[in-house]
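>>> what follows is a predicted protein model with its sequence.
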Amino acid sequence: FSFFTTYRTVQHDELFEQIVNKSCRNAFIVTLLTTAIIMFIEMLFPNPALQEMDIALIFSTLILTFGFSMFFYDKPVDEMEDAPWRS
């Protein structure tokens, strides 16, 4: 989790809050879908060893989705194509 400490130095403005909100939304949706798929598989094939791996899989998809979304949405202002002031 140490890569999240790089965002300590970021000034918390409205754009940063939007980026965090979008990243949380993406992570929530991906985790929800992953959990639904895994629960369906677990109902078909109950296996205690597989259940332990599933918890790790759900957690890792949550963290990776949030991290990649932060990386994707956190662009420098001059690289933004859909900036409102460019129209």
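Happy to help now that I have it.

>>> only C-alpha atoms for contact and neighbour calcs from this point on.
OK.

>>> list the buried residues of stretch 27-35.
27, 28, 30, 31, 34, 35 (16 or more other C-alpha atoms under 10 Å).

>>> distance check, the fourth one against residue 14.
Put plainly, it is residue 31. In this view, residue 31 and residue 14 are 25 Å apart by C-alpha to C-alpha, to the nearest Å.

>>> same check on residue 22?
12 Å.

>>> put this next to the previous one:
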Amino acid sequence: IDSIKSIITPTPEGDCVSLVVPSRGEYGIEEGLQFGFPIRSDGTSWRVVEGFDLDDFAKSKIAITTNELIAERQEIKAILANS
């Protein structure tokens, strides 16, 4: 419910919310991967907020999460292929 509210309610100026959306390659995340991004909404549409400076620690954590999500996606594909 909170995610929907975040999309249909304009985001206050200078703020953003975190939502899982399909990547379009932002922040180097593989296109199509469902990933949590900083989002801004005008109440009718949303966009990923780009331009955050990420230090090495943040980049390493994002890489770990990305690899976990890709592995989970592969596991689900295998399960679905065998069902």
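That came through fine. Please read these numbers as outputs of a predicted model, since none were measured by experiment.

>>> overall similarity of the pair, as a TM-score.
In this superposition the chains share a TM-score of 0.40, using TM-score structural alignment, normalised by the length of the second structure; 40 aligned residues with a C-alpha RMSD of 2.2 Å.

>>> returning to that earlier point: residue 22 and residue 14 of the first structure: who's more crowded?
residue 22 (16 against 9; other C-alpha atoms under 10 Å).

>>> now do the same contact list for the closest residue to the more buried one other than its chain neighbours.
Nearest residue to residue 22 of the first structure, sequence neighbours excluded (C-alpha to C-alpha, 6 or more residues apart in numbering): residue 69, at 7.6 Å. For residue 69 of the first structure, the contact set (C-alpha atoms under 8 Å, 6 or more residues apart in numbering) comprises 22, 23, 26.

>>> could you do residue 62 of the first structure as well?
By C-alpha under 8 Å, 6+ apart, the contact list for residue 62 of the first structure reads 27, 28, 30, 31.

>>> do that again at 7 Å, thanks
27, 31 (C-alpha atoms under 7 Å, 6 or more residues apart in numbering).
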